[in-house]
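Engineer: What would the 3D arrangement of this be:
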Amino acid sequence: MSKRQAFLESVCKENVKDFLHFIQLHNKVEPFDVEEVVQEMSRDQKRALWGQLAVLLRDILLELPLDRWEAGVKVKSAANPESLQVSLYTVLVLEDVDTYSALLEIAHMLHGLYVLMFDQVSQEPLQCHIHILFIDWWTKGLKEKEKFGRTAFLVSLQKSLTLKKPGIEIQRVWSLRDVLMSLDYTSEDNRQIIDLLLKCFQHPVFIRHDEGKRFLVYIFSWNVSFIRIIQGTIKDQLAVFSKSTTTHITEIYFRAWKKASGDFVEKIESSCIQDFMQNAIFLHRASPVLSKVRQILSYFHTKKDSHTVDKMLCNLYRPILWTALSVPNFEVRANATWLFTEAFPVHDPDQSSQSLDEEVQEQLDKPYFATLVFIWSE
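Structural biologist: Model (predicted):
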């Protein structure tokens, strides 16, 4: 009997020890490579394998009382969770086949099991194997990928915010980013995911990680209404953010704005950038947040050599800045003057050269600079 046939016949409750032996040989690399053997199987053999795995998994789950799984207890028995883990490994080598209904049945059983263990998300091998299975399921675009992809995305989000070294999970979140676009923002079923997404904007490690930043930029394109919620979450954290973290946050805003279009770019400009402009004008000068708001706006000011940035700043400052420069309140005038000098000249780059020169001269002739001298002399 060939090893391939022997392996196939071992996938059952009666021969589970032989099955484990094959997996142990695989883990030693030689002389048996499970992935290679499965890839070389015929289509009928693969279908038989998935069917036998489904039966084996069902037998294992039936032997383990439901309350033991719910309690997260490690069961020690002849059919222990280790056999489930190795079953999962063989599932991961799925190739393109016409029919994999038995494999889909396995995925559904594991999903039900995973939901029971969900409150105890951990790095235990059993959970990790199921997690990887669902990631691969989404990546390969298999049937009902939205269901399994959502679970994988949710678990990776949770792990990225709780593990001491979340780098791998942050990378997985980024790789699963398109799952987000398959979710309904208005559905209560996704409330937990929304809460986790907002926590990502509060997590310094996530904010500083390359894939983490790319993902946070991506979130701005999920739903227009969510942008305002993101802005509120970040503003609530500015007081505790370090200068370095604020720099990363600023880059996220800028990249999100550059990538946005249509309603999304308008929302980012009005609910985020212009909101910071208004805060920079009206915050008390003793506020611990003012320096962070100014840091964010200064970053945009340094990008004024870009035509699109210069025009955006002009459009957003015009409705608020000139009025603030002449109000009776001294602090408001002082804040507005700081903005004016930082962003100077505030002009529309689409104007003709003559009109642009006239507008700049008009700003120089107005009493804004006299106000500035007065402020610094105080």
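Engineer: make it CA atoms for all contacts and neighbour counts henceforth
Structural biologist: Noted.
Engineer: shouldn't residue 117 be in contact with residue 72?
Structural biologist: Yes - with contact defined as C-alpha atoms under 8 Å, residue 117 reaches residue 72; the gap is 6.4 Å.
Engineer: which of the two has more neighbours?
Structural biologist: residue 117 (17 against 13; other C-alpha atoms under 10 Å).
Engineer: what's that one in contact with, if anything?
Structural biologist: Applying C-alpha atoms under 8 Å, 6 or more residues apart in numbering, one finds that residue 117 lies in contact with 69, 70, 71, 72.
Engineer: I'd like those written out as CSV, with distance to residue 256 and secondary structure added.
Structural biologist: Rendered in CSV, the data for the contacts of residue 117 read as follows (distance: C-alpha to C-alpha, whole Å; DSSP: H, G, I helix; E, B strand; the rest coil):
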residue, distance to residue 256, secondary structure
69, 43, helix
70, 41, helix
71, 43, coil
72, 41, coil
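Engineer: Show me which of the residues you listed is closest to residue 163.
Structural biologist: Nearest to residue 163 out of the contacts of residue 117 is residue 72 (C-alpha to C-alpha; 18.9 Å).
Engineer: Before we compare anything, build this one as well:
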Amino acid sequence: MLKREAFLAAACKENAEDFLRFIQLHNDKTEPFDVEEVVQEMPRDQRDILWARMSLLLQEVLSKLPPQRWDEKKSEGPGNMDVESSLDSVAIVEGVTLVAAQSVQVLQDGETYSALLGIVSVLHDVLVLLPISEAPLLSALHSLCELWWKKGLEEKEKFGRTALYVSLQKCFTLKKLVCRIWNLHEVVLTLDYNSDDNKEITDLLLQCFYHILSQGKRFLVFLFSWNINFIWVIHGTIKNQLEKTVVHIMEIYFRAWKKASGDFLDKIQSICIQDFMQNAILLHRASPVYSKVRQIVSYFHLRKGCHEVDKMLYTLYKPILWKALNAPNSEVRANATLIFTEAFPIHDPDDVKNLDTAVQKQWFLFGSVIMFIGYTFL
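Structural biologist: Just a heads-up that it's a prediction; the model follows:
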């Protein structure tokens, strides 16, 4: 009998022990049995039979011992037959997960897979209920949901959402998952920001800004483009931790601004960048976050000479900086003066006709504020 035919015969609830032996052979790398190879060699009709049998086997196992009882049975101690049943249940679910993953890998265009979808849906529900003690199975089911999303198969949004949720939960302790989160970043675009069902994921996304890693900057920049109302929430989250660090934050804001357009660009400029500008002017220099805010606005000043940056600085500073230079409060004037000297000249690059005149006026003002700086900080 061919290996695939023997494996197909074992894939049913009546021959569960034989099925487990095949899975053990697959996991034992010294043995010449590979589930991936066997599934790949199966013609479509055999894969349909395999999935139908797997579905029945899975339903039988889970009906007798659901995942939420696995830890309960194992804790009853040795010598209990239910403990052995629990271990077999986990092994069978692991085996079905392996077969499902390999089946997804070999799916061909135009191939129907409703039975496979049913299996993966059940396994998805197992993942949601699974106790944390089943870490290897959790990882396998997580990978299966992730694979389903990547393949773009039916109901991919459901499986992608779960894969993203699990990845976000793990990424704060397992930093290697940061790249996997980026691979799932488009899942975010399928989520309804205003739905209470997604509140947990929204909270996890915000937690990412408390654990900024250099490898995760691309994902955090992307989050500015999810929902326009989320920008304000992101900004508030960052400001709340500003006293601790600004590492990577400056670059994240700058890259988010560069990538944005339309209403998203307007919101990032008014809610985020101009807010930092305003705080750089109004904050007391004794404030623990003053130096952090100055670093952020300076990051933008250092990129002057680019048309887009010059235009943005002119647009955002115009309604606040010139008033601050003449403010009654001396500390506000001093803060504004420092900003002006660092960002000088602040001009509209589109107004070429009046550019020279504007710069001339600022040169005159520049001389005055230099004297003021010298007097203030001596």
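Engineer: TM-score for these two?
Structural biologist: The TM-score (TM-score structural alignment, normalised by the length of the first structure) is 0.91; 363 aligned residues with a C-alpha RMSD of 1.9 Å.
Engineer: that older thread, and the contacts of residue 117 of the first structure, which are buried?
Structural biologist: Buried by 16 or more other C-alpha atoms under 10 Å: 69, 70, out of the contacts of residue 117 of the first structure.
Engineer: Now distance to residue 292 of the first structure too, for the contacts of residue 117 of the first structure, in JSON lines please.
Structural biologist: Output for the contacts of residue 117 of the first structure, formatted as JSON lines (distance: C-alpha to C-alpha, whole Å):
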{"residue": "69", "distance to residue 292 of the first structure": "48"}
{"residue": "70", "distance to residue 292 of the first structure": "46"}
{"residue": "71", "distance to residue 292 of the first structure": "46"}
{"residue": "72", "distance to residue 292 of the first structure": "45"}
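Engineer: ok, average deviation of the helix or strand residue 266 of the second structure falls within from the first structure?
Structural biologist: Per DSSP states H and E: residue 266 of the second structure is located in helix 262-267. For helix 262-267 of the second structure, the mean deviation from the first structure after alignment is 0.6 Å (mean C-alpha distance after the TM-score superposition for the first structure).
Engineer: right, and the helix or strand after that helix?
Structural biologist: Counting by DSSP H and E, the next helix or strand C-terminal to helix 262-267 of the second structure is helix 274-282.
Engineer: What is the mean deviation of that following helix from its aligned residues in the first structure?
Structural biologist: Mean deviation of helix 274-282 of the second structure from its aligned counterpart in the first structure after superposition (mean C-alpha distance after the TM-score superposition for the first structure): 0.5 Å.
Engineer: For that helix, give me every contacting residue.
Structural biologist: Here helix 274-282 of the second structure makes contact (C-alpha under 8 Å, 6+ apart) with 290, 293-294, 296-297, 316-317, 320-321, 324, 332-333, 335-336, 339.
Engineer: go on, stretch 214-225 of the first structure?
Structural biologist: So stretch 214-225 of the first structure is contacted by 173-174, 177, 180-181, 185, 200-201, 207, 226-227, 252-253, 255-256, 260, 263-264, 267 (C-alpha under 8 Å, 6+ apart).
Engineer: Buried subset of the residues you listed, written for PyMOL?
Structural biologist: To isolate the buried members of the contacts of stretch 214-225 of the first structure in PyMOL, using 16+ other C-alpha under 10 Å:
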select buried, resi 173+174+177+180+185+200+201+207+226+227+252+253+255+256+260+264+267
